[in-house]
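J.: Here is my input; please provide its structure:
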Amino acid sequence: MPAPHRIALLGSGFSTDPDGPLDDWLLGHARVPRPRICFVPTASGDAEDYAGMFLAAFRDRDCEPSVLRLFRREWDDTALRTHLLSQDVVYVGGGNTANLLAVWRVHGVDRLLAEAHDHGTLLCGVSAGANCWAEGSHTDSFGPLTFLPDGLGLLPGSVCPHYDSEPGRRPSYRHAVASGALPAGWAIDDGTGALFSDGVLTETVTTTPGARVYRVESDGQGGSTERALPCRTLVRGPR
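T.: Predicted structure coming up:
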């Protein structure tokens, strides 16, 4: 049987809730009990404090964490490919979506992640790290909120993060979908998670009461529709 193509969109994670259940939920969907998980902080310019937060949050979890830095790259092409293709989970951090895509393409990381995806690696991320997998996204990469008709295209449609927490996100994204600037897609509130297998949504979860994942589509008449999806509440367990 071919490996499933899986992507998880995260509305939050270790940077705001280091011991939170959303990252535990994520690891629970890895293909092995003790997964190798690589954090890719490209969108933040490889911010060292961000990488440090990841390592601090995951070193006590049942996994093998690592960090891929591209702004001070040390691995040659062979080592880079070997490392990424050996990962069970690739976790992409937040920051600037447009910059992330540009840097990945220079280093060939876009092609390597597509190859890892084909081999069953779970791809995931928060904010820009959620945007990057889709065909397009809603972003502040250029300052004001706008649409970015660009991405790796591993997840059909578009993505909008921070749907409930940043002023202007909801109306701006809905307008982009209504106008055709972005294809129909998925809007995620902070504190939620959405898991896709072969492009099909299979699970939605939340750590925050009232937070949801939404399907946003054009209504064909110059407007858009928004459908809230039921989310299973994750319970914080003992660590």
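J.: switch to C-alpha atoms for all contacts and neighbour counts from now on
T.: Fine.
J.: give me the number of residues near residue 193?
T.: 30 (other C-alpha atoms under 10 Å).
J.: For residue 40, see how far away it is.
T.: According to C-alpha to C-alpha, to the nearest Å, residue 193 stands 19 Å off from residue 40.
J.: Residue 201 now?
T.: 24 Å.
J.: and if you look at residue 84?
T.: With C-alpha to C-alpha as the criterion, residue 84 and residue 40 are 10 Å apart.
J.: list residues touching both of these two?
T.: Between them, residue 84 and residue 40 share these contacting residues under C-alpha atoms under 8 Å, 6 or more residues apart in numbering: residue 90.
J.: between residue 201 and residue 40, which one's more packed in?
T.: Comparing residue 201 with residue 40 by other C-alpha under 10 Å, the one with more neighbours is residue 40, at 23 against 14.
J.: Just list the residues touching the more buried one, thanks.
T.: 46, 67-69, 90-93.
J.: Spell out the secondary structure type for the closest residue in space to residue 150 that isn't next to it in sequence.
T.: For residue 150, ignoring the flanking residues on the chain, the nearest one in space by C-alpha to C-alpha, 6 or more residues apart in numbering is residue 136 at 4.7 Å. Classification of residue 136 by DSSP: H, G, I helix; E, B strand; the rest coil places it in strand.
J.: Residue 136: neighbouring residues, count only.
T.: Neighbour number of residue 136 under other C-alpha under 10 Å is 26.
J.: so it makes contact with residue 157?
T.: Yes. Look at residue 136 against residue 157 with C-alpha atoms under 8 Å: they come within range, at 6.7 Å.
J.: which residues do the two both contact?
T.: With C-alpha under 8 Å, 6+ apart, residue 136 and residue 157 have common neighbours 182-183.
J.: And the helices in the chain, which stretches?
T.: For the chain, helices defined by DSSP state H occupy the ranges 21-27, 48-58, 77-85, 97-107, 109-118, 128-131, 169-179.
J.: this one as well, want them side by side:
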Amino acid sequence: MRGTIVALGGGGFSMSDDGSSAIDDHIVELTGKAQPKVCFVPTASGDADGYAARFEEAFSGRARTSVLSLFCHEPWGYTDPNMLLDQDVVYVGGGSTANLLAVWRLHGLPDLLRQAAGNGTVLAGISAGMNCWFEGSSTDSFGPLSPLPDGLGFIPGSACPHYLGEPDRREKYQRWVATGALGDGYAVDEYAAIVWRDGALAEAVAEQSGRPVFRVERTGDDAVEHEVDVRTLVR
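T.: Modelled structure (predicted):
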């Protein structure tokens, strides 16, 4: 597909003590605008009020912020999702990947997001907000970590966020790729992200040194990691 997607395995404002983030800075820079319109979509967290407020605080002064609440939470209420077509960045929060996908489909977001990306909107997201763009992913939406082969497919293959940061992520993701439960894909550590542009991997970036990104592929009955070059961002 046409467009730019920044998929964070972890990091960003939601994992920063003070809301600062070199990856978030990079997302803003990708728009090429001094005061871009940035919309936060916290569907995966059930539109957690504190999460949205933290986003607004983190992006205050460098972006014109908005929140798309599909659960009609105040003070945002319900806004027509077509507003996504007028954004420079759509930033998707973490939480339940399965719930996010179900709610988005009911409200028609997949088609709107594909159209927005084609028109130049940068799509970004962390954790569930990473998973959603792929064909499949590793998720704890059902309690224990499980494979979910039901993503939007904007990026081919599968995704695994928090790759080295959470117990069992690495082992289970490799097992699912090895057995074919998930397709070949990308495993991204905390504080790292991949930038996908016009149907291909453009680069991998990190806001801390030593945060790896892997391409994980099925080879026979095994899964093999291929480390991707990562550029460390400087604030």
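J.: So which of the helices of structure 1 is nearest residue 9 of structure 1?
T.: When the helices of structure 1 are compared by C-alpha to C-alpha, helix 128-131 sits nearest residue 9 of structure 1, at 5.1 Å.
J.: What is the corresponding segment of structure 2 for the closest one?
T.: The aligned range for helix 128-131 of structure 1 in structure 2 is 128-131, by TM-score structural alignment.
J.: Need the contact partners of the matching stretch.
T.: 6-9, 44, 91-97, 100, 124, 137-139, 151, 158-161.
J.: and if you look at stretch 200-209 of structure 1?
T.: 21-22, 190-196, 212-213, 229-235.
J.: Let's see the ChimeraX selection covering just the buried ones among these.
T.: In ChimeraX, this line selects whichever of these come out buried by 16 or more other C-alpha atoms under 10 Å:
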select :21,22,190,191,192,193,194,195,196,212,213,231,233,234
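J.: Can you tell me which of the contacts of stretch 200-209 of structure 1 end up in strands?
T.: 192-196, 213, 229, 232-233 (DSSP state E).
J.: quick one: which of these is nearest residue 114 of structure 1?
T.: Nearest to residue 114 of structure 1 among these, with distances taken as C-alpha to C-alpha, is residue 196, at 15.2 Å.
J.: and the gap between the closest one and residue 156 of structure 1?
T.: 10 Å.
J.: ditto for residue 74 of structure 1
T.: Taken as C-alpha to C-alpha, the span from residue 74 of structure 1 to residue 156 of structure 1 is 33 Å.
J.: Can you lay out the ones in strands among the contacts of stretch 200-209 of structure 1 as TSV showing distance to residue 129 of structure 1?
T.: Conversion of these to TSV gives the following (distance: C-alpha to C-alpha, whole Å):
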residue	distance to residue 129 of structure 1
192	14
193	13
194	13
195	14
196	15
213	16
229	21
232	22
233	22
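J.: Which two among those residues are spaced furthest apart?
T.: Farthest pair in these, by C-alpha to C-alpha: 196 and 233, 17.7 Å.
J.: For the residue lying closest to residue 30 of structure 2 once chain neighbours are set aside, grab the count of nearby residues.
T.: Leaving aside its sequence neighbours, residue 30 of structure 2 sits nearest to residue 122 (C-alpha to C-alpha, 6+ apart; 7.5 Å). Neighbourhood size, residue 122 of structure 2 [other C-alpha under 10 Å]: 24.
J.: So residue 122 of structure 2 sits against residue 3, correct?
T.: Yes. If you go by C-alpha under 8 Å, residue 122 of structure 2 and residue 3 touch, sitting 7.0 Å apart.
J.: Which two among the contacts of residue 40 of structure 1 are spaced furthest apart?
T.: Using C-alpha to C-alpha, the two most remote members of the contacts of residue 40 of structure 1 are 46 and 90, lying 15.0 Å apart.
J.: neighbour count winner among those two?
T.: residue 90 (27 against 19).
J.: quick one: the more buried one and residue 210 of structure 1, what's the gap?
T.: Taken as C-alpha to C-alpha, the span from residue 90 of structure 1 to residue 210 of structure 1 is 28 Å.
J.: go on, residue 106 of structure 1?
T.: 40 Å.
J.: Which one of those two is surrounded by more residues?
T.: A count of neighbours by other C-alpha under 10 Å puts residue 210 above the other of residue 106 of structure 1 and residue 210, at 12 against 9.
J.: how close does the more buried one sit to residue 199 of structure 1?
T.: For residue 210 of structure 1 relative to residue 199 of structure 1 (C-alpha to C-alpha), the value is 25 Å.
J.: Kindly report the same for residue 69 of structure 1.
T.: 28 Å.
J.: How about residue 171 of structure 1?
T.: Residue 171 of structure 1 sits 25 Å away from residue 199 of structure 1, going by C-alpha to C-alpha.
J.: Equivalent analysis for residue 186 of structure 1, please.
T.: In terms of C-alpha to C-alpha, residue 186 of structure 1 sits 12 Å off from residue 199 of structure 1.
J.: Check residue 133 of structure 1 too.
T.: Counting by C-alpha to C-alpha - residue 133 of structure 1 and residue 199 of structure 1 are separated by 11 Å.
J.: Also residue 212 of structure 1?
T.: Residue 212 of structure 1 sits 19 Å away from residue 199 of structure 1, going by C-alpha to C-alpha.
J.: what residues are up against residue 43 of structure 1?
T.: Applying C-alpha under 8 Å, 6+ apart, the residues contacting residue 43 of structure 1 are 93-97, 99-100, 128-129.
J.: Distance to residue 53 of structure 1 and neighbour count for those residues - can I get that in a markdown table?
T.: Putting the contacts of residue 43 of structure 1 into a markdown table (distance: C-alpha to C-alpha, whole Å; neighbours: other C-alpha atoms under 10 Å) gives the following:
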| residue | distance to residue 53 of structure 1 | neighbour count |
| --- | --- | --- |
| 93 | 11 | 28 |
| 94 | 13 | 22 |
| 95 | 15 | 22 |
| 96 | 19 | 22 |
| 97 | 20 | 27 |
| 99 | 22 | 16 |
| 100 | 19 | 25 |
| 128 | 17 | 30 |
| 129 | 16 | 27 |
